[in-house]
Each structure stands twice: as C-alpha cells, then as structure tokens.
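Student: Dropping the sequence and predicted coords here.
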Amino acid sequence: MDAHRTDKVFAGSIPELYDTYLVPLIFESYAADLAGRVASWHPKKVLEIAAGTGVVTRALASALPRSTAIVATDLNQPMLDRAQAVAGSRPVEWRQADAMQLPFEDGQFDLVVCQFGVMFFPEKPRAFAEARRVLAPGGMYLFNVWDRIEENEFAHVVTNALAGLFPAAPPAFLARTPHGYHERLSIEQDLRLGGFITEAKFETVASRSHAASGRIPAIAYCQGTPLRNEIEAVGPNALSSATDVCTAAMTEKFGPGPINGKIQAHIVMIAA
C-alpha cells in the first residue's frame, strides 16, 4: 500500500466519524479562532480551501454577515457531502476543488482561509501559488498547521501505541502528514516559492482537547482519519485491535474518566 497516497483519502465511514468524534475533539476551538480572525478583517468574499466536514465553514457562517459571500471547497466530495448535510441555513457555495488547481478566476477573493489542510497538499508551493492567484491585491491568506506531534498529546499517544502493536510497519500517518509540516522556515520558503513576497506572521496557539474517556480519541484517530486506511491494510482485525490498544494507552496515560490533553498549532497570516 502507498501510505502517502492514502493520506488524502477521506471516504467510506471516515467523514461521519471524523465529524462526530474528531471535530469536537481537536478542531472546533481552532475553527472559532480562525473565524474570529477572518471576521476582524471584514472581507466581502471568502474562499475556504480543504473545508472538510465544514467546521470552519459553520464558524464563518456564524461570525460573518450574510452579505459576505462564502465559498467552501474540498478535494474529497464525501467530506463536502457531510458538510452540507450538517450545515445551517446560511447560504454557502460548496465546490469540489483541488487546492493545486482552483476553479476560480484571478483576484476573486479578498480572503482565503484553510484549516489544517496545507499539510495534505502534495506540492505546497503550487497550492500557495493558487491561493495567491485567486486573492485580490492586498488580500489575506490565513491558515493553520499542527505543531510537532510531541506537542499534541492524544495524537502522540496513539502513534506510540500503534508502533508497539505493529512494530514491523508502524502506521505513521499522524506524524507524517497532520504533524509533519510545522517548521517555520519550510513554510516561509514554500510561501516564497508560491509567489508571496510579504512577510508571513506566525502565532503559536495552545489549547486543551477534552473527551469523556480514552475511547473517544482512540476511535477519532484510528477510525475517523486516513490513519484507518493504513491500519486496515495490515489485516481484517487490525482496526478493532488498534482501537482497543489505543484506548488502553489513553486510559493508562490520562486516567479512566474524563480526560484532557494538550494540543498546539501555528496560525499563519500573509498578505498577497
């Protein structure tokens, strides 16, 4: 199996599990953070890239006036289907789109936002160039990326537990992709290669992830992300075994009752 290829596959039951478990676990607080930043710039037309199941889209819909046009895109149509199914009544234009080949004319948007998506782009400078192309002069590109996995406790525990369960070929999706693009110098270089010439502003934001038990993050990561594709490739019983082992590791680390762990991300802002 080409693990790097399956890192971008959000299909089957993953979108629903992702939205049910992972969104409240780690995404909602950062979605509110991004939406607040977007609202402070008073944009007239916003493009969201890699919208997933729409947690940021919903936050934008609440934070922005109805006069602000919101266009939400994602590479995976099943994720957009889920996003539309749980969206509110606020008008949003939903479009399936590849971040490296956006289906929009130059200069259409005065703000482009992307939550935890740039790590998945195979050619990051090309994706950055596309974001810059569709921005109006002086427009803002706002995105966030997870910090290194050691600063994100639940993901770190899951990765270590899976390494112990599958030592011959440890499933490394979380460290490789979601937490694999956090170095400031690399991000700055890719932005320059993408045509941005202004200085990027970085802000590190720490938060806490809360769950009713260790079972919740075990299901969230093992079954609600593309890590599932890597685990299921091991064998027919691998997913249930992995979920059980990660549940035990979470309980051992954080206790049997309600748990919480550190999460940390970098917010990046740059003008076109």
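Tutor: That came through fine.

Student: okay, CA-based contacts and neighbour counts for the rest of this
Tutor: Noted.

Student: Can you point out the buried residues in the longest helix anywhere in the chain?
Tutor: Looking across the chain with DSSP state H, the single longest helix is helix 238-254. Along helix 238-254, these residues count as buried under the neighbour rule (16 or more other C-alpha atoms under 10 Å): 238-239, 242-251, 254.

Student: Residue 207: which of those is nearest?
Tutor: Of all the buried residues of helix 238-254, residue 254 has the smallest distance to residue 207: 16.3 Å, by C-alpha to C-alpha.

Student: measure that closest one to residue 242 for me?
Tutor: Using C-alpha to C-alpha, to the nearest Å, residue 254 is found at 18 Å from residue 242.

Student: swap in residue 53?
Tutor: Separation of residue 53 from residue 242 (C-alpha to C-alpha) stands at 24 Å.

Student: Is there a neighbour count for residue 53? I'd like the number.
Tutor: For residue 53, the number of neighbouring residues by other C-alpha atoms under 10 Å comes to 27.

Student: So it lies in a helix, does it not?
Tutor: No - secondary structure of residue 53 (DSSP: H, G, I helix; E, B strand; the rest coil): coil, not part of a helix.

Student: this is the comparison structure:
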Amino acid sequence: MDANFTGRIPELYDRLLVPMLFAPYAEDIAQRVAARDPSRVLETAAGTGALTRAMAHALHAHVEIVATDLNQAMLDRAAMTPVEGNVTWRQANALALPFDDASFDIVVCQFGAMFFPDKPAAFAQARRVLRPGGALLFDVWDRIEENDFADTVTATLARVFPDDPPLFMQRTPHGYFDKEAITRDLAAAGFDDAPLFDTITRTSRASSARDAAIAYCQGTPLRNEIEARTGASLEDATSICADAIAARFGSSAIDGKTQAHVIAIQR
C-alpha cells in the first residue's frame, strides 16, 4: 500500500504536495545535476514530474532526460503539464531498469529511495546503468520530527485511531534518514566511494491548514491507511488534521520547517 499512488492521489499530490513540499528541493537538486553538465539523465521515481520539469529548465536543451516511475498514473498526471526540453516519460521499476549498462551520465531520484523495497538492489541498478565516472544523486526526508506538517498529521492521526495508528509518513517517507544505513546500502550495491551527504532545511508553505491536511491525508498513500480503518471517515480525519495544523501554524498562509538529506556518490 505504501507505493499505491492511484485514484485521486496523483491529482492531489501534484496540485497540493508538489508546490508545498517538493518544488524547493527540486530546484536544488536540478542545479546539482546541471553543475555536472550531463548529456543523458535518468530519473527514477519521478512521480508527477516536479524534478523533471526543474531539470528540463536548468539543463541545456540537447540533454536527454528519461523520467521513470513505477506508477503509470503518476506519469499520466506528469504528462498533462507541458515541459520544456528533451523529456521522455516511461513506466519502469527502479529495481529492474530496462536500460543498457553504462548508458546514463547521471541517475537522479527525488524522495523516491524510501519507497524501494530492496534499496541495495535499486542502487545496484542505478550503478549498472551509470557510465564510469557518472553519479547517483538522490534525496530523502530527514526524521519526521524535523518536518513540521508531517509530524503534526501523524501525531494527530494517532489520537484519531489510537488502537491502530496510520504510520505511513513515519514508516516510509520519513523512515530512511539514517546516514550509516544509507552508506551501507550503497556499499552493498557495489559503490566503492563514500557518499557525500548534505542536509538541507527549507520552509514548506500552504495556502491554508485545510490544504495541507488534504495534501497529506488524501494526496499520499496515507489515504489508503485512513480508508482501511474504522472510527473516522477520510473526510473526518482530514478535518481533524486541518484543525490540528491550524492550532499550531494558523489557518491560512501557513509555513513550517522541512528537512532532507541530499546524497551524491560517484560510480
């Protein structure tokens, strides 16, 4: 269920979560990609294309970007937004990439590695398709306590569903922050160099507490967990989370802290 981005999730994710959470980090990692001056880039777990569009804007027009995701529904949503540059959307599993060995200068992944069920296998696939001297760049969210809105929603839902709290946000998006674990997984994938970590803090902004609650409760697979439980409907749970966010951050034009690790490693 943690990787099930279907139904209304892609639309709400793209409309609410992308500008609130992903756009600031997309700009950052796109500039890191551009600084390496690649000619061919593979993106895994592209989602609805926040990073794809940022890279297309930052890179030279001749650079080929192949943007992949496991969920075709997310790619369908991504393709609805015009994008400049040489971009191809393609459904693909990061654990079994359908590309030749040594065929990309950079493999990049924005907030997707946390969802890989076998992280060393996914990193090994990235290494396989990288040319010698190429780089894997990816980012992951830091611990949930460093991310205000996600922490508030998770704590609130634990009170709504005390017998079986929905822990998607803590378990998956914010469950892969340990630098030593990431380093071990990259080594297990065959990378010889030590990864470089850069911890970045940004401000997450939403037009209202209600929009932030909808984004988390209905625009992520957290929705699937809420709908699978009894005691509160999806709408009721969303409204309770909106009230909790408003109590902490205000009801309109809110902002909160986010924090993530950016990781780079050379092949």
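Tutor: Here it is on my side, so go on. Everything numeric here is computed off the predicted structure, so don't read it as measured data.

Student: about what we covered before: please work out which residues of the second structure line up with the longest helix of the first structure.
Tutor: Under TM-score structural alignment, the match for helix 238-254 of the first structure in the second structure covers residues 233-249.

Student: Which residue in the first structure aligns with residue 184 of the second structure?
Tutor: Mapped onto the first structure by TM-score structural alignment, residue 184 of the second structure lines up with residue 189.

Student: same question, residue 169 of the second structure
Tutor: Using TM-score structural alignment, the partner of residue 169 of the second structure in the first structure is residue 174.

Student: gap between that match and residue 141 of the first structure?
Tutor: 25 Å.

Student: So these two - more neighbours on which side?
Tutor: Taking neighbours as other C-alpha under 10 Å, residue 174 of the first structure and residue 141 compare with residue 141 leading, 24 against 21.

Student: Please list all residues in contact with the more buried one.
Tutor: The contact partners of residue 141 of the first structure, by C-alpha atoms under 8 Å, 6 or more residues apart in numbering, come to 111-113, 131-132, 135, 269-272.

Student: residue boundaries of the helices in the first structure?
Tutor: Counting by DSSP H, one finds helices in the first structure at the ranges 3-6, 14-17, 28-40, 55-63, 77-86, 124-134, 153-165, 173-176, 184-193, 215-223, 227-232, 238-254.

Student: out of the ones you listed, which comes closest to residue 262 of the first structure?
Tutor: Per C-alpha to C-alpha, nearest to residue 262 of the first structure of the helices of the first structure: helix 153-165, 5.5 Å.

Student: For the closest one, buried residues please.
Tutor: For helix 153-165 of the first structure, by 16+ other C-alpha under 10 Å, it's 153-159, 161-162, 165.

Student: next one: stretch 28-42 of the second structure
Tutor: For stretch 28-42 of the second structure, by 16+ other C-alpha under 10 Å, it's 29-30, 32-34, 38-42.

Student: end-to-end on it?
Tutor: Start to finish, the residues bounding stretch 28-42 of the second structure are 17 Å apart (C-alpha to C-alpha).

Student: Can you give me the stretch of the first structure that that stretch aligns onto?
Tutor: Aligned using TM-score structural alignment, stretch 28-42 of the second structure spans residues 33-47 in the first structure.

Student: who are the neighbours in contact with the residue lying farthest from the centre of the second structure?
Tutor: In the second structure, the residue that sits farthest from the middle, by C-alpha atoms, centre = their mean, is residue 231; the gap is 29.7 Å. Residues near residue 231 of the second structure by C-alpha under 8 Å, 6+ apart: 160-161.

Student: Go again with 6 Å.
Tutor: Residues near residue 231 of the second structure by C-alpha atoms under 6 Å, 6 or more residues apart in numbering: none.

Student: What separation do you get for it and residue 154 of the second structure?
Tutor: From residue 231 of the second structure over to residue 154 of the second structure the distance is 16 Å, taken as C-alpha to C-alpha.

Student: repeat for residue 223 of the second structure
Tutor: Distance from residue 223 of the second structure to residue 154 of the second structure, by C-alpha to C-alpha: 12 Å.

Student: for residue 59 of the second structure, same thing?
Tutor: Counting by C-alpha to C-alpha, the gap from residue 59 of the second structure to residue 154 of the second structure is 37 Å.

Student: how deep is the residue nearest to residue 179 of the second structure when sequence neighbours are not counted tucked in, by neighbour count?
Tutor: Counting by C-alpha to C-alpha, 6 or more residues apart in numbering, residue 179 of the second structure lies nearest to residue 197, which is 7.9 Å off, once chain neighbours are set aside. By other C-alpha under 10 Å, the residues close to residue 197 of the second structure number 16.

Student: ok, longest strand in the second structure?
Tutor: If you go by DSSP state E, the second structure has its longest strand at strand 252-266.

Student: The second structure: matching residues for stretch 135-155 of the first structure?
Tutor: The aligned range for stretch 135-155 of the first structure in the second structure is 130-150, by TM-score structural alignment.

Student: The matching stretch: which residues count as buried?
Tutor: 130-131, 134-144, 146-150.

Student: Kindly provide the distance from residue 177 of the first structure to residue 65 of the first structure.
Tutor: Separation of residue 177 of the first structure from residue 65 of the first structure (C-alpha to C-alpha): 34 Å.

Student: Packing partners of the longest strand of the second structure?
Tutor: strand 130-141, strand 196-208 (3 or more C-alpha pairs under 6 Å, 6 or more residues apart in numbering; DSSP states H and E).

Student: Compare those strands and report which one is nearest to residue 260 of the second structure.
Tutor: Residue 260 of the second structure lies closest to strand 130-141 among these, at 4.2 Å (C-alpha to C-alpha).

Student: That closest one vs the first structure, average offset?
Tutor: Mean deviation of strand 130-141 of the second structure relative to the first structure after superposition (mean C-alpha distance after the TM-score superposition for the first structure): 0.3 Å.

Student: What angle do strand 252-266 and that strand make with each other?
Tutor: Using axes from the mean of the first three to the mean of the last three C-alpha atoms, to 10 degrees, the inter-axis angle of strand 130-141 of the second structure relative to strand 252-266 is 150 degrees.

Student: what about the counterpart of residue 75 of the second structure in the first structure, how many neighbours?
Tutor: The alignment partner of residue 75 of the second structure in the first structure, by TM-score structural alignment, is residue 80. Residue 80 of the first structure has 23 neighbours, counted by other C-alpha under 10 Å.

Student: show me what contacts residue 80 of the first structure?
Tutor: By C-alpha under 6 Å, 6+ apart, residue 80 of the first structure lies in contact with residue 53.
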